[in-house]
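**Student:** starting from these lines, generate the structure:
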Amino acid sequence: MTAALLDRPALVERLRAELGKDAVLTDADVTASYARDMMPLAPAGTPLAVALPSNTAQVQAVVRACAAARVPVVPRGAGSGLSGAANALDGCVMLVLTRMNEIVDVDPDNRLAVVQPGVVNLDFRGAVEKHGLFYPPDPSSYDWCTIGGNLATNAGGLCCVKYGVTTDSVLGLEVVLADGEVLRTGRRTVKGVAGYDLAKLFIGSEGTLGVITEATVALRPLPQAPGTLVAGFSDTEAAGEAVAKVVREGIVPSLMEIMDATSIKAAEAYLKTELGAGSDCRALLLCQSDSGGEVAQRELTAIEQVCQDAGADMTFVTDDIAEGNMLLQARRVVLTALELYGVWLTDDVCVPRTRIAELIHECERISAEVGLRIAVVGHAGDGNMHPTIVYDGSSAEEFARAQRAFDDILDAGMRLGGTITGEHGVGKIKREWLAKEIGPIGLRVHQQIKAALDPDNLFNPGSMFS
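**Tutor:** I've put the predicted structure just below:
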C-alpha cells in the first residue's frame, strides 16, 4: 500500500500526459463536486483526481495507469444515481464519462443505434425520434442522466410496464476490462445466442466489472401520441385490486403509475392546481396507452371499466396531449414537490403487483412510528415503488429516523415477497440487504465473478458487496 501511495503524484502526471491537462482535475473544490451522487445516506470519500476521457483509448489509458499504481477506479456518469454506486473512495480516480457523448450511428433500417456512455438520455431519445424511432428507457431523471449510468444501474422508468428496463433494449456493449483490454460483446442482429450473454452481465454491475464505453441498443417505431387515464380511489386496496385486474386481463398500457395521498397533496401544492381526485382520495392511478387510434381507445376504456368495477370514485380519460402531459407532470414532480417540506430520501423496492396496497400501508405504519412524512409513488405496472422520506436536513436526529425508516421499508418489501431494488441499484447503501436477499451462495457467485474479471479489486470496490 505504501508503494501505491508514493506512486500517486506520478499517476496524476501520467494521466495528464495521456488525456491532457484539462482532462485531469485535482483541485479539491472541483473534485468534491464529482465525489457523490444524489443519495445522502451513502458514504463518499475524497478522490485523488477526476479523469475525463474523450474516447475508449483514453479510458484504457486511465485503467492501465491506475492498475499500475494499484489505485481504485470509480466510473461515473452525470451523478443522478440514488444508491451511492458512483461515490468516491479516498484516493481513487473518478472516471467521468460525460465527455464521451457521441451518438455514433443511427441505423433506421435495422432499428438500432450505437451510442457512447456520456449521451444524455433525453438527448438520445430526441435524436432517434427524428428517424421515426423510439428509445424506451425513461428514468425520472431522463433530462440529465446519461446512457452509461442507465446501463451501469440497469435503470428503468415510467414505461417499464410495456417496454422493460434498460437491459431489454441492449444488443451489445464495448467494455474496457481491468487489464485495459477492450471486450466487444453482443451483436447488431435481432437474434444471437453465441456464447454466454456477457452484455447482460455488465448491465447493472455498477462499474464493478468493467467500464462501458459504447452500447448498441435496439430501437422501436415511434409510438402514437398517448391517451391518458386518471382514476382516484378513496380506498388503497381498491386501487391495488384495479392494478392486479389490469394485469390479469392482459391489458398492457404504456404507463401505469400510482400516487398515494401524501404524493397527491404535495404535487397539487407544488403545481398550484387540483388533480380532481378529491380531498378523501387515498390513491391515484395514472395510465397511458400509446397504441394509437381505436386500439388505445379500447385499452383505456377497458382500464376505466376495471377501475370503476374496483371502486374508483373518479375516472377521467383524455386524448388531449396537453391534458395528458399535465396529469403526468403531477407524477414527475413529486420529488421536487416534497422539497416544500424538507430534504427527501427516496427508497426503491419492488413487490408483487398484488401487494402494492400492502406496501403503501406498511409505509403509513412506518411513517407513524418514526414521525416523518413518507410519500409513495411508483410504477404500478411492475410493482416498483419509491417510498420517499422527508426530514429536516439540519437535524441529525431526524436524519437518523429517516435512515431507520429507509431500512424498515426495505424489510417490509422483502417480507411482502419483493426485492430491495427495482431500478436504482445496490450501490453502497444496500450491500447488507443484497446479502440477505441473494443468500450466501448467491453472494459467493457474485464474488467469484468479480474476482475473475477484476482480480485486484480496483473497479469500484465496495459497491454492491464487500
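
**Student:** contacts and neighbour counts: CA atoms only from here.
**Tutor:** Will do.

**Student:** quick one, strands of the stretch 351-466 of the chain?
**Tutor:** 373-379, 384-391 (DSSP state E, counting those that start in this stretch).

**Student:** those strands: which one's closest to A283?
**Tutor:** strand 373-379 (9.5 Å; C-alpha to C-alpha).

**Student:** which elements pack onto the closest one?
**Tutor:** Under the contact definition 3 or more C-alpha pairs under 8 Å, 6 or more residues apart in numbering; DSSP states H and E, strand 373-379 sits against strand 255-260, helix 261-271, helix 356-370, strand 384-391.

**Student:** next one: that strand to chain centre, how far?
**Tutor:** 16 Å (C-alpha atoms, centre = their mean, to the nearest Å).

**Student:** give me the neighbour count for I103.
**Tutor:** 19 (other C-alpha atoms under 10 Å).

**Student:** returning to that earlier point: will you turn the helices and strands packed on strand 373-379 into CSV that also has distance to P53 and mean neighbour count?
**Tutor:** CSV is the format used below for the helices and strands packed on strand 373-379 (distance: least, C-alpha to C-alpha, whole Å; neighbours: other C-alpha atoms under 10 Å):
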stretch, distance to P53, mean neighbour count
strand 255-260, 37, 26
helix 261-271, 40, 21
helix 356-370, 43, 19
strand 384-391, 34, 26
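
**Student:** turn the ones you listed into TSV, including distance to S80.
**Tutor:** Converted to TSV, those look like this (distance: least, C-alpha to C-alpha, whole Å):
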stretch	distance to S80
strand 255-260	21
helix 261-271	21
helix 356-370	25
strand 384-391	15
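
**Student:** can you tell me which of these is nearest to A451?
**Tutor:** Closest of those to A451 is strand 384-391, at 31.1 Å (criterion: C-alpha to C-alpha).

**Student:** quick check: angle from that closest one to strand 373-379?
**Tutor:** 160 degrees (axes from the mean of the first three to the mean of the last three C-alpha atoms, to 10 degrees).

**Student:** specify the angle between strand 384-391 and strand 255-260 in degrees.
**Tutor:** Counting by the same axes, to 10 degrees, strand 384-391 lies at 30 degrees to strand 255-260.

**Student:** another one to check against the first:
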Amino acid sequence: METPARPGTDVGHELRTALDGLDLVEDPDVLSSLAHDDGEWAEVGRPLGALRARSSEEVGRAVRACAELGVPVVTRGAGTGLSGGANATENCLLLDLSRMNRILEIDAENLRAIVQPGVINDELTKELAEHGLWYPPDPASSPWSTLGGNAATNAGGLCCLKYGVTRDYVLGMRAVMGGPAGPYGTEVRLGRATAKGVAGYDLAGLLVGSEGTLGVITELTLRLRPLPRENPRTVVGAFGSLVEAGRAVALCTGRGLRPAALELLDRSCMRAVEDWKHLGIEPDTAALLLARVDTPGDAGTAEATELATAFTDGGAAWTEQSTDATEAEALFAARRLAYPALERLGPVLTEDVCVPQSAVPDMLARVEEIGERHQARIATIAHAGDGNLHPLLLAPPDDEQAKRAAQAAFEDILSAALELGGTVTGEHGVGLLKREGMERELGPEVCAVQDAVKQALDPLNLFNPTKVVDPAQA
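**Tutor:** Have a look, this model is predicted:
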C-alpha cells in the first residue's frame, strides 16, 4: 500500500505553493537534523521539507495538500523516540509540532488539563505543581519529550508501575484525519471530557500508541491527580548480580507490593552517570534497585520495610531506607540520566522488551548470556517492577563488527522476551526497528486485523507509512 504521487507534477514546487505563507523548512542541514529520532541504525529517508506548524488549521492545510499531491506525512515532536517511528520516509513532509506548545487550560475543579501536542512533559508537571496537581506519566525523557509524542507511543515511565501509562490519562483529543472522517485534513474530536464515557468505540485510545499512522494529534485532554503531599520514602538495594536483583523484583510482585516506582540500574549505567555528572554514586555493586514509596503515614513505613525485606531475601548485599528528598532525587536522577550518559560514549541501540514480573530474573540472565555469546557490550536499566527492561547495546561508531554484534544481540533479546511470554516493546513503540518482532509476536491473523484498521482510517496510506504496519502486507 503506497502513497500515490500525482503524476506529471513537480511535487516539491506544488507543495511550496500549497503551503505558501507557512513556516516551511527546506534547508538541507536543518532537514537532516529533523529527519530522524534517536533510534540508532533505523533507516532514514529524504524529506521534501518540514513544516513547523503553529495551529491545527495549519496542520489541516498541510494534510489536505499532501493528500492531493500524494506526499506522505510524518509527524514529529522533540525527536526523542527510540524506534525510528519519527524518521522521514522518502519525499515526505515532516510535520514538526514542537511549536504548538501551549497549555490551553488547567481545570483544577475537574482534574483535567487541555494541552497542545508540543508541550514538554516536565513543563506541564511544573505548571501543575503550582495548582497542587500532578500528571503521572513520566518517561525518562520527560525533560525533553513532548506530550504529543508521549501519546503517539503510549509512553510509560518510572511511575507507571502504580499509576499507569499515558493511555490511562488521555480522556480525549482533537486529531486531523482522513478517510471515513471526511476529506483528508478534517479535524475531529475523539474521546470525552468527562471522567467516564462509553459512547461508541474508544477511538481516542486507538490513536494513543498508534505512532502517527492514523492521523495527527493536535490537542490532548488529560486526566490529572492531586499532587502527593508527603515526601516519598526511598528504598535502595545493592546486589552482586543482575539475576539476584531480578529475583528480588519477582519477590516484591509475589508478595503483593506495588511501590510508586521500582527501577534497576546496572554497574555500567551507574559508572557512566557518575563519570558525567559526579552525583556521588559509587558503582561498587553489579546492580541497584530503587523503590519509591508514596503511601502516607504508618502504612508507607510498613510498605518500605516489606520492600527492604524482599530485597534482602532476594540476595541484596545491603539495603537502605530514606525519607531525605535530596538523596532520593540524586538516585532517581541517576536512573533518568543513564541513557544520555551512555549515549555520550557512542551510538546506543535501545531495547524495550517487557516480560511477566516472575520472568524478570530469567530475562536478565538471558540478556547476560546473549551479550557474552555475541561479544556485545550491554548496559541494562529497567522499569523492573513491571518487567519492562531496557538493555542498551553499545558500539563505537567506527566499529562495524561491534555494530553487527549489537544488532544480532538485539534480535536475540526480542526472541528471548517472546519465549518468556513477553512483548517486543513495552513503551517505545514499534516504529521501524520492531516491525519484524511485532509480526512474530502478534501472528498473521492479528496483523491482518491491524492492517485493516490502517486501510480503513487511512486509505491513502498518507500518515507515517512504513511504520508499525508492514507495507508489503497492507
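
**Student:** what's the closest of the helices and strands packed on strand 373-379 of structure 1 to G422 of structure 1?
**Tutor:** Of those, nearest to G422 of structure 1 by C-alpha to C-alpha is strand 384-391, at 5.7 Å.

**Student:** read off where the closest one ends up in structure 2.
**Tutor:** The aligned range for strand 384-391 of structure 1 in structure 2 is 388-395, by TM-score structural alignment.

**Student:** contacts for the matching stretch?
**Tutor:** 339, 346-355, 367, 376-383, 402-403, 406, 410, 426 (C-alpha atoms under 8 Å, 6 or more residues apart in numbering).

**Student:** mind doing that once more with 7 Å?
**Tutor:** Stretch 388-395 of structure 2 is contacted by residues 346-355, 376-383, 402-403, 406, 426 when judged by C-alpha atoms under 7 Å, 6 or more residues apart in numbering.

**Student:** let's have the strands of the stretch 351-466 of structure 1 in a markdown table, adding distance to L97 of structure 1.
**Tutor:** Formatted as a markdown table, those follow (distance: least, C-alpha to C-alpha, whole Å):
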| stretch | distance to L97 of structure 1 |
| --- | --- |
| strand 373-379 | 29 |
| strand 384-391 | 28 |
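
**Student:** of all those, which lies closest to G132 of structure 1?
**Tutor:** strand 373-379 (26.5 Å).

**Student:** what's the average distance of the closest one to structure 2?
**Tutor:** Superposed on structure 2, strand 373-379 of structure 1 shows a mean distance to its aligned partners of 0.8 Å (mean C-alpha distance after the TM-score superposition for structure 1).

**Student:** end to end on stretch 5-22 of structure 2, go ahead and measure it.
**Tutor:** 22 Å (C-alpha to C-alpha, to the nearest Å).

**Student:** just the buried positions in it, please.
**Tutor:** A5, V11, G12, L15, R16, A18, L19 (16 or more other C-alpha atoms under 10 Å).

**Student:** pull the distance from that stretch to the chain's centre.
**Tutor:** Using C-alpha atoms, centre = their mean, the offset of stretch 5-22 of structure 2 from its chain centre is 33 Å.

**Student:** repeat that for stretch 282-291 of structure 2.
**Tutor:** 24 Å.

**Student:** what's the single longest helix in structure 2?
**Tutor:** Ranked by residue count and defined by DSSP state H, the top helix of structure 2 is helix 435-457.

**Student:** which residue numbers in structure 1 go with that one?
**Tutor:** Under the criterion TM-score structural alignment, helix 435-457 of structure 2 matches residues 431-453.

**Student:** so the aligned partner of K191 of structure 1 in structure 2, which state does it fall into?
**Tutor:** With TM-score structural alignment as the criterion, K191 of structure 1 lines up with K196 in structure 2. Classification of K196 of structure 2 by DSSP: H, G, I helix; E, B strand; the rest coil places it in coil.

**Student:** what about the strands in the stretch 1-150 of structure 2?
**Tutor:** Using DSSP E, counting those that start in this stretch, strands in the stretch 1-150 of structure 2 cover 24-25, 49-52, 73-76, 93-96, 103-107, 112-115, 133-134.

**Student:** most tightly surrounded among those strands?
**Tutor:** strand 73-76 (a mean of 29; mean count of other C-alpha atoms under 10 Å).

**Student:** what about stretch 281-295 of structure 1, how long is it end to end?
**Tutor:** So stretch 281-295 of structure 1: terminal residues 30 Å apart, C-alpha to C-alpha.

**Student:** report the buried residues of it.
**Tutor:** So, applying 16+ other C-alpha under 10 Å, buried residues of stretch 281-295 of structure 1: C281, R282, A283, L284, L285, L286, C287, Q288, S289, D290, S291, G292.

**Student:** same check on stretch 461-474 of structure 2?
**Tutor:** Buried residues in stretch 461-474 of structure 2, counting neighbours by 16+ other C-alpha under 10 Å, are found at N461, L462, F463, N464, P465, T466, K467, V468, V469, D470, A474.
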